[in-house]
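Colleague: with the input below, show me the fold.
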Amino acid sequence: MSTSTTDRPTTPPTVWLARGRHVGTAAEEVLRRNLRDLKERGVIHDHMEPPETEGARERVFEARWLVAGEVTVRARLALSDVSDGGREWVLAAEAEAAWDLQWPSPVTMFWPEGPDAPDSPDTPAAGWDRASGSGLRLRDINPLPADDKDLRRVLRNAAPDTWTVHVVVHEAMTPDESGRRPLSPLLPPGVRHRVVEHRAAPHQLRAVNWALREFGVEVPRGGAVVLPGIPAPEGYDRGRFAVRSVFLDGSRPTELIDAVTRFARAPRPLPKGADEVLTALREDWHLLTLEEELERERALVAMYAEALEAMTKSRDLYREAAERANEALAAYRESAAAASLPAPREQERNQDTQPVSPFQQLTRTLERLKGGGKAKRAATPEARTDTEDRANTEARTETEDRTGTPGPEAP
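Modeller: The predicted structure follows:
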C-alpha cells in the first residue's frame, strides 16, 4: 500500500489535532461544566458556545488560554452524532508559536481528566477517551482480540489512521499487574491523549506481523513498533520507530517513550478531513477579545473602502468608455450620411456615366449610320451639278423678266 505524503499538505507546526468519541449521552453538559470550572480556576481565559445555525450537524465549543506565560492558544471542539451511538468529537488547537509537546494537552481544556459523572445512579461513568471509529481506549491498554481474523481487522483498521498514534507492544511473557500499566501517563502532555496502545499476547506475534506485513513494519519479539499511518511521515524509517525490548516490569520504558515522542514531533501529513477542521478554526472563530474585535472591524472597514474605491474606478472607467463609444457612434453616423448623399456635380457626372442598356446603344448606332449616309449622298458630284443648274435657270428667268432680253446661258 502506498505511503506517499504528496497527497496531503503537512500539518502546520503551530497546530494540534485530535479526534475521539464520547460514549455517554450527556457530552454537551460535561463540556459546559468542565469549561465553567476551568474558567473559574483561571486555567483558561474564556470559552464560548457559538449560536447553533439552522441545519447544523455539529455543536461547537471554543476556548482560549495561555501557555508558557505568553503564548495564546485558540481551540475549537466540534461534537457530532454517529450512527452507532455516542458523540464523535474533533479538536483543533492553534498556538501563536510552534507547538511544544510539554504544553498542556488541549483535550484537558475541554474534557475532565477523570471519568464523567454517571448519567444515573444505575449506570457506570461514561468516557470521552475512545478512539473514533474503533472505540478503543486512548488512555489505557487495548489487548488484541484472541481470534486471528478479528486481530487482523483491528490492526488493518488502525494502520492507516493518522489522527492518532498507534503503538503495538508484544508481551514476551505474560506480565504481572505492574507490567499492565498503560504507556499514556508516561508520555509528554501533548502526546498522551493521541495514543492508542495495542497489546499482543506472547502467542500472537506471528499473527500480528502477518497483519502488519502489507504496511511494511513488524514487531520485534518482546518489543514494540510505532505504526506509520497512511500516508507515512516524510522520511519514516521503521528501524527508528521500532524498539527491540520493552520490559513490562513497571519500570519506565524510556526507549519506547522516546520513539513515540519523536514520531509525534515529526512533521506529518494532515489527517483526512483535518483541512476542513483547521479552516473552521481559523475562519469561523467567534471568541474574540476587544482588541481582536476592533482589529477585525478595522479590517472590514479597510476591505469595504478598497471595494468602494474599486467600484468608483470601475464606474468612472465605464462612463468614460461610454462617452467615447457615443462619440465614435456619432462620427460614424455623420460619415455614413455624407457618403450616402453625393454632391450635385457628382450627380450629373453620375447621370452621364450611368450605364446604357444594349437596346439604347443599338438605336444610337443606327441613328449615326443614317445621318452619315445622307451627308455622303449630298456631297457627291452629280448632286452638286444638279443644284447648280437649277440655280442658273432661276437666275436667267429672273433677268429676262426684268430686262426683256434673254440672260446669259450657263457655260
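Colleague: make it CA atoms for all contacts and neighbour counts henceforth
Modeller: Noted.
Colleague: helix or strand right after the longest helix along the chain?
Modeller: Determined from DSSP state H, the single longest helix within the chain is helix 290-340. Using DSSP states H and E, the helix or strand that follows helix 290-340 towards the C-terminus is helix 344-352.
Colleague: other residues contacting whichever helix or strand comes after that following helix?
Modeller: Sequence-wise, the next helix or strand downstream of helix 344-352 (DSSP H and E) is helix 358-378. Residues from elsewhere that reach helix 358-378 (Cα atoms under 8 Å, 6 or more residues apart in numbering): 383-384.
Colleague: before we compare anything, build this one as well:
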Amino acid sequence: MWLARGRHPGPAAQEAVRLSLPTLKDSEVIDDFLEVPGAEGAQEWIFEARWRVAEAVTVRARLTVQHDSGDGQEWVLAAEAEAPWSPRWPSPAAMFWPQEPDATWDHDAVTGLRFRDINPLPADDKAVRRVLRDSARDDWSIHVVVHEAMTPDERGRAPLAGMLPPSLRHRVVEHRAAPSQLRVVNWALRDFDVQVPRGGAVVLPGTAAPSDHDPDDFAVRTVFLDGSEPAELIHAVTRFAALPRPLPDGGEEALTALREEWRLLTLEEELARERKLVAMYAEALDAMTKSRDLYREAAEQAHAALAAYRESADAVTEPQPQPPAAPAASPLQQLTRTFERLKVSARPRRPAAGTGGAQEDKAPEEQPQTSER
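Modeller: The predicted structure follows:
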C-alpha cells in the first residue's frame, strides 16, 4: 500500500483533479476513474482511479479532498496493489494531480512545505526549531535535513525529489540548512536523538519509528551538492521508507475506505460481487428455512405434549359431590323448640306409690271463718 497526505493552498483543488483524470485516461496512463457522488452536506470530494504496473499488477487508489477551510484544502491519498509495493512504480499522486512545476497541490500537510522542491530553513532560530520539531513528529511524510557545508551553485540546487524512486517523490520533504545553521539545527533535534553531520544529511525518525530504530543508520556523512546523484542519501531514504511502521493517524481510516467503499469496479468484479451477494442471500434463505422447520417441529411437539396431558387428566376419577349441609334453623324454629322444652319441664310429676295418696286423705278440714263485730 501507499499513503500520502498533503495540502492544496488555494481553492478549487477538486477542479484540478477533474481536469487531470480525463487527460490521464485518454493517454492510457490510467485505465479508468470515477468521482464518487457526494451525499448532501458532504465535506469532501472523493475520486477513484485504477491503473496497471509491471504490465499485470492492478493498483487501486482513492483520493479524498476536503472542502476549503480558509487555509487551503487538505487531501489524503491511499493506494493498494495486488502485489508488494515497489518504489520503482509510478507515484499514485501523479495519477490524480497535474505534474506541471507551477501546480500547487504538492504541499506537506504538517509544515506546508513542498514535496517537489528544496525548502530552505527559515532565518529565524525560533522558526527553525518549530519547523524541525513539527517535521520530526510527522508520520505521513519523510523529512530529510541536508546541511550545506558551503553555499552551492546552481548545480547543487537540484531537488532531491527528482532523483528518488518514483513512488517516493511525493512523500519526501527536503529541508536545506545554510552553512551557519548547523548548530541551531542540531540543538532543535537533540530531543529526538538525531544529529546532522556537517556537510551531510539525516532522515528524521517521526513518532512511529520502530523501537530499534537507530538514527545513525539513516545519517549520511557527506552529500556532494555538485549536481551528482547522492546515491548514499537516496539509499538511506529508500531503506527508511521500507521500514515496517504503524499506520499514521488517519491512515487506517483511509485504507479501510479504499477497501470497503470502492465503487470503480470492472465487469468481472461486478459479476463476482453479484455472485457473492447471491451466495450470501442463498445462505441466509437456507438458514431461515432451517429455522422455520425447527420452529414447526417444536410446535408439533408442544401440541402432542398438550394432547397427552389432557388425556391423562380425563382418566383421573372425578370426586363425588358432597351432600349439601343442612340449612341452619330459623329463629322461629328455635323459639318453638324452646317452648316445647318448657312445656315438658312444667308437667306435674306422678307421686310415688304409698306416699302421695295417704297424705292427701289426711288433709286438714276447712275451718269455719268467723268475723268480729
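Colleague: all helices of the stretch 51-200 of the second structure, in order?
Modeller: Ranges of helices in the stretch 51-200 of the second structure, per DSSP state H, counting those that start in this stretch, are 125-137, 182-188.
Colleague: for the last one, packing partners?
Modeller: Translated: helix 182-188 of the second structure. helix 125-137 (3 or more Cα pairs under 8 Å, 6 or more residues apart in numbering; DSSP states H and E).
Colleague: buried residues, the helix it packs on. List them.
Modeller: By neighbour count on 16 or more other Cα atoms under 10 Å, the buried set for helix 125-137 of the second structure is 128-129, 131-133, 135-137.
Colleague: can you lay out these as a markdown table showing distance to residue 253 of the second structure?
Modeller: Putting the buried residues of helix 125-137 of the second structure into a markdown table (distance: Cα to Cα, whole Å) gives the following:
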| residue | distance to residue 253 of the second structure |
| --- | --- |
| 128 | 32 |
| 129 | 31 |
| 131 | 27 |
| 132 | 27 |
| 133 | 26 |
| 135 | 22 |
| 136 | 23 |
| 137 | 20 |
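Colleague: and the helices of the stretch 51-200 of the second structure: which comes nearest residue 282 of the second structure?
Modeller: helix 125-137 (50.7 Å; Cα to Cα).
Colleague: tell me what the closest one is packed against?
Modeller: helix 182-188.
Colleague: let's see it at 10 Å
Modeller: Helices and strands touching helix 125-137 of the second structure, as assessed by 3 or more Cα pairs under 10 Å, 6 or more residues apart in numbering; DSSP states H and E, comprise strand 142-147, strand 172-177, helix 182-188.
Colleague: give me the contacts around that helix.
Modeller: 108, 110-113, 120-122, 138, 141-145, 173, 175, 177, 181, 184-192, 194, 203-209 (Cα atoms under 10 Å, 6 or more residues apart in numbering).
Colleague: what span of the first structure lines up against that helix?
Modeller: Mapped onto the first structure using TM-score structural alignment, helix 125-137 of the second structure spans residues 148-160.
Colleague: now do that stretch: distance to the chain's middle.
Modeller: For stretch 148-160 of the first structure, the separation from the chain centroid amounts to 35 Å (computed by Cα atoms, centre = their mean, to the nearest Å).
Colleague: stretch 55-63 of the second structure too?
Modeller: 26 Å.
Colleague: equivalent range in the first structure for it?
Modeller: The aligned range for stretch 55-63 of the second structure is 69-77, by TM-score structural alignment.
Colleague: for the spatially closest residue to residue 45 of the second structure that is not a sequence neighbour, give me its contacts.
Modeller: Once flanking residues are discounted, residue 45 of the second structure sits nearest to residue 65: 5.1 Å by Cα to Cα, 6 or more residues apart in numbering. With contact taken as Cα under 10 Å, 6+ apart, residue 65 of the second structure is in contact with 6-8, 12-14, 17, 43-47, 73-77.
Colleague: in helices, which of these appear?
Modeller: Assignment to helices by DSSP H places the following of the contacts of residue 65 of the second structure there: 13-14, 17.
Colleague: aligned partner of residue 11 of the second structure in the first structure?
Modeller: Checking TM-score structural alignment: residue 11 of the second structure goes with residue 25.
Colleague: what about the residue lying closest to that match once chain neighbours are set aside, distance to residue 27 of the first structure?
Modeller: Nearest non-adjacent residue to residue 25 of the first structure, counting by Cα to Cα, 6+ apart: residue 86, 6.4 Å away. Counting by Cα to Cα, to the nearest Å, the gap from residue 86 of the first structure to residue 27 of the first structure is 8 Å.
Colleague: if we ignore the residues flanking it in sequence, what's nearest whatever residue of the first structure lines up with residue 153 of the second structure?
Modeller: Aligned by TM-score structural alignment, residue 153 of the second structure pairs with residue 176 of the first structure. Computed as Cα to Cα, 6+ apart, the closest residue to residue 176 of the first structure that is not its neighbour in sequence is residue 249, at 7.5 Å.
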